[in-house]
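S.K.: let's see this in three dimensions:
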Amino acid sequence: MNALIKSATIVDSKSDFHNETVDILIEKGRIAKISKRISNPNNYREIKLDNLHVSQGWFDSSVSFGEPGYEERETIENGLKTAAQSGFTSVALNANSNPVIDSYADITFVKSKAQSKATSLYPIGALTKSSNGKDLAELFDMKNAGAVAFYDYQKPISNPNLMKIALQYASNFGGLVCSFPQESKISGKGVVNENINSTRLGLKGNPALAEELQIARDLFLLEYTEGKLHIPTISTAKSVELIRAAKQKKLDVSCSVAIHNLVLTDDSLEGFDTRYKVLPPLRTQNDCDALIEGLKDGTIDMVTTDHNPIDIEDKKVEFDFAKYGTIGLESAFGALQTVFTTKKTIGLLTQGKERFGVKESIIKEGEAADLCLLNPNVNYQFDKSDITSRSKNSAFLGMELNGKTYGIIANNKIVLK
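M.R.: Below you'll find the predicted structure:
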C-alpha cells in the first residue's frame, strides 16, 4: 500500500514533527518520508482532507462484537470496520459471546476472523469457564493462543479465593487478570445509581459502595499475591481514591474508565431511555469530576468506549428488563473533546497499549504506518447517520459533539469513511 498524505498536522508528543503541518509519504505500509512538501512522481494515492490532523493509531481496551453467537448485535468484520472508521487501529475484544471465548480454539477462531483487517484485534479470554465464576478457564493455553488478558465481561468474581488463585496462577506467565468492580450482594437488583434520582424515578439503586467494596477486596488480594490486576470501567470518586492509594504502594494495578461515565450523569435517566442503562451505572457529577481528575493525574490509566452493541429487541423494553450497554466507538473522539483538549483526548485514546501487549507506534520515518486521520474542529449533533455498528444503542444520540475521524492507515491498509 502506497499513499501520500498532504498537509497534515501531526499530533504526537513523541514525534519530532509534533504540531507541524507536513506531507507524509507511505510506501509498502511504512512511513518513507515526512517533509514540508513531498512531490508525487509515482502517482500514489493522495489523501487531502479538510483540516487534516494525524495521530498515532488509537487503542480500546474493552469492546464487544457479539460474534460468535450474537451476530445480530454485531459481527467481528463489521465491528473492526466500525473501529477503523472511528480511529482505532487496535482493540481488545471481550469474551462477551455465545459460546464464551474460554479456550485455545476460541481464541484462535476470533483471531482468524480478524486476519487481514486494518484494525488489529487482541482477544481477551474468559477468566472462568463459560464466565460462570466457578472454575478457572484454560488461562495458559489461551495466553499461548494470543489472549492478552482474562476477564469475565461485566461479571464479578464473588469467590475471593478464586480471584486469589487466578492472580497467583497468572503471575507465573505474566498474565493480566481483570476483575469487574461490583459486589453483587450489595448491588442486588439495582439498575441505576443509588441516589436521589433513583428514588425520584422509582428505579432500584446500585450503590457506589458495591463497586468500592469489590475494588478494596481485590486490592487486598493483589497485595497478598503480588499478581497483575486490571480493574475495568471504574465509576466512583472513592474508587479513584482506592486505586490512587494502591499505586502509591507500588501494586501492579491498572484501571480504565468508560467514556460515557466521564461525560454523562444519572440526570440523563429522566426519560427512562434504556440507552442510558449501562454497567456500571451513570453516577453523579461529583463522580465524573473525580474520574476526570484521576485521568489528569495518571491514577486512571486509560479510557475505553466499553463498546457493547445490543439489538433493539433487548433495548426497546421496560427499563428493568433492558440489557445493559451502549455502543461507543463512533462517538469516542467527539465525546471526549467535550471534556478535554485535542492533545489530551488523543493522548488518552493512545494510552493502555503496553498494558495489553500492543506495540506502540510513533510517527517517524522508517516506522510502520499506524495512523489515525481526524478533524478536531467539527461541531455536530451525533445521530444515527454517524453510526456504522449494526446495533444503534448509543447513549450519545442527539448530543452535541466536537471532532470527527476520517479513518485510519494501518496494517498496510487504508480505511476512510
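S.K.: CA atoms for contacts and neighbours, from now on please.
M.R.: Noted.
S.K.: contacting residues for Ala210?
M.R.: Applying Cα atoms under 8 Å, 6 or more residues apart in numbering to Ala210 gives the contacts Pro181, Gln182, Glu183, Ser184, Ile186, Ser187.
S.K.: for it, which three-state class applies?
M.R.: helix (DSSP: H, G, I helix; E, B strand; the rest coil).
S.K.: re earlier: may I see the PyMOL selection of the buried members of the contacts of Ala210?
M.R.: Buried residues within those, by 16 or more other Cα atoms under 10 Å, are selected in PyMOL with:
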select buried, resi 181+182+183+184+186+187
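S.K.: please tabulate the contacts of Ala210 in TSV, including the columns distance to Gly205 and secondary structure.
M.R.: What follows is these, written out as TSV (distance: Cα to Cα, whole Å; DSSP: H, G, I helix; E, B strand; the rest coil):
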residue	distance to Gly205	secondary structure
Pro181	16	coil
Gln182	13	coil
Glu183	13	coil
Ser184	12	helix
Ile186	10	helix
Ser187	8	helix
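S.K.: also this sequence, please, to line up against the first:
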Amino acid sequence: MNILLKSAKIVCPENKDLHLKKRDILIKNGIIEKIATSIETPSNTKEVDFKNLHVSLGWFDSGVSFGEPGHEERETIANGLTVAIKSGFTDIVLYPNTYPVPDTSSDVVFLKERSLGKSTNLYPLGTLTKNAEGVDLAELFDMKNAGAVGFYDFKQQIVNPNLLKIALLYAQNFEGLVFSHPQDIHIKGKGIVHEGVVSTRLGLKGIPALAEELQIARDLFILEYTGGKLHIPTISTAESVKLIANAKKKGLDVSCSVAIHNLVFTDETLEDFDTNFKVSPPLRTRQDSKALVKGLKDGTIDFVTSDHIPIDVEGKRVEFDNAMDGSIGLETAFGSLNNILGMEETISLLTKGRERFGLETPAIKEGEKACLTLFDPDGEHIFGVEDILSTSENSMFLGAQLKGNVYGVINNNKTSI
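M.R.: As a prediction, the model looks like this:
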C-alpha cells in the first residue's frame, strides 16, 4: 500500500515541529517514508487530496461493546470493526459483554483471531471473575498472556471488597489492570435514572450519585492498602472527580474514563421517555457534566470513551423501566466532542490512553508505522438514522448537531479511504 497525503494539516501536539503544519506525507508499505512541504507523487502511489484534510495519530477507544459471541444480532465483530474504522478509530478495547463471557485464555484468543486483518486493532478485556459472577477470580494470568489488556466484570459491582483486594494484589505480579465498575448495587436498588428533580417529576426510580461515590471511595481505600493498578470506567458525578483527584495526589495508581454522552447530555433529556437515553451510569445533572469536562481538562479524568453498546430493537422498544441500558457511540464520538471541546483538545483526548493498557503509542515521524486518522474538523451536520453504521440503531445522538467528518484511517498497511 503506497499513499501520498497532499497538504495534510498535522494535529500532533507532542511534536512541535509538525503540529498544525501542512505537509505532504508519503507512506510506502505501511511505513511513513517521508514528510515534507511538497512531495512529487511516485509511480504506483495513490494520491489523497481531500478538502481541509487533517491528520492525527490513530484514535483510541478504551471501552467498546459488540455482541459476538452470543449476541450477533446486536453487532458482529466484523461489522463492529468496520464501524470503528469508518468512525476514525485504529485501536479499541473490547468490553467482555458477550455470551459466554471471556473468562479463559481460549476466549481471549478467539476474540483476537476474529479481528485479524483489519485496519482497527482489537484488544479484549477478560472478565475479573469466573462467568462474571463475582465469586472466584478468573484465569487472569493466562488471559493476560493470551492478549487481554485488563479484567472487568462488565457494568457489575465487585460486591465483595476482599475479592477486589485479592485481585489487586495478585495482578501486580504481571502488571494486570483491574477494572471496578463504580456503582453500589445496594444503594442503586431498583433505580434506573439519576435521582433528582427530573426523576421525581417523571415518576422514575432514581439512582443516587451516592451509589457511585460510595463505591469509588471504597475501592480507593482498598487500592491504597494493596497497591496495584485500578481503572474506574465511566464515572459520572462531580464528587467522583474530586475523589479521584485526591487519590492521585496521594500517588495511587488509579485511572478513570468518562463516557462522551455524559459530557453532552443531562437527565433533562429524559422528558420524552426515549429509551435511547437509558444508560449506565445514568445521565446526571448539568453541574455534573461541567465538572466532568473540567476534570478532563485538568487531567483528573484520564480519557474519554464512546461506551459504544449496541442493543437490538427488542431491548429498546419497550417501556422505559424495562429497556436495556446502552447507546451506540462510535459514529458520533468525534463530532460530539469536537462540538464542545474544539479540535485540538478533542484530538488530544482521542489519541491518549494506550499506555494505561500496556500498548505502544504510535508516532507521526519518518520510519514509523503509519497509524493515522484522516478527518475534516469543520462543517456541521445533523446526525440521522442514515448516518448509523452499526447493526443496532440505539443512538441517543439522533437529531444532534455534530461538527466535523471522518475521512478514514491508515493502519496495519491498510486503508479505508
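S.K.: let me see the TM-score of these two.
M.R.: Scored by TM-score structural alignment, normalised by the length of structure 1, the superposition of the two chains gives a TM-score of 0.99; 416 aligned residues with a Cα RMSD of 0.7 Å.
S.K.: hmm, which two among the contacts of Ala210 of structure 1 are most spread apart?
M.R.: Pro181 and Ile186 (11.7 Å; Cα to Cα).
S.K.: which residues in the stretch 201-350 of structure 1 form helices?
M.R.: In the stretch 201-350 of structure 1, the helices defined using DSSP state H, counting those that start in this stretch lie at 208-225, 237-248, 259-263, 285-296, 332-336, 342-349.
S.K.: highest mean neighbour count out of those?
M.R.: Comparing those on average neighbours per residue, with mean count of other Cα atoms under 10 Å, the densest one is helix 332-336 at a mean of 26.
S.K.: that one vs structure 2, average offset?
M.R.: Once the two are superposed, helix 332-336 of structure 1 sits an average of 0.4 Å from its aligned residues in structure 2 (mean Cα distance after the TM-score superposition for structure 1).
S.K.: in structure 2, which residue range corresponds to that helix?
M.R.: Under TM-score structural alignment, helix 332-336 of structure 1 corresponds to residues 333-337 of structure 2.
S.K.: my read: Phe154 of structure 2 touches Pro182, true?
M.R.: No. Using Cα atoms under 8 Å, Phe154 of structure 2 makes no contact with Pro182, being 11.0 Å away.
S.K.: residues in contact with Gly294 of structure 1?
M.R.: Val240, Ile300.
S.K.: separation between it and Gln115 of structure 1?
M.R.: Computed as Cα to Cα, to the nearest Å, the Gly294 of structure 1 to Gln115 of structure 1 distance reads 36 Å.
S.K.: same thing with Asp370 of structure 1?
M.R.: Here the distance between Asp370 of structure 1 and Gln115 of structure 1 works out to 16 Å (Cα to Cα).
S.K.: now the match of helix 332-336 of structure 1, how far from the centre of its chain.
M.R.: Centroid separation for stretch 333-337 of structure 2 versus its chain: 12 Å, with Cα atoms, centre = their mean, to the nearest Å.
S.K.: stretch 50-67 of structure 2 too?
M.R.: Stretch 50-67 of structure 2 has its C-alpha centroid displaced from the chain centroid by 11 Å (Cα atoms, centre = their mean).
S.K.: swap in stretch 308-321 of structure 2?
M.R.: Relative to the centre of its chain, stretch 308-321 of structure 2 is centred 20 Å away, using Cα atoms, centre = their mean.
S.K.: for the residue lying closest to Asp386 of structure 1 once chain neighbours are set aside, give me its contacts.
M.R.: If the residues on either side of it in the chain are set aside, Asp386 of structure 1 comes closest to Glu330, at 7.0 Å by Cα to Cα, 6 or more residues apart in numbering. Counting by Cα under 8 Å, 6+ apart, Glu330 of structure 1 touches Thr82, Ala83, Gln85, Ser86, Asp386, Ile387, Thr388.
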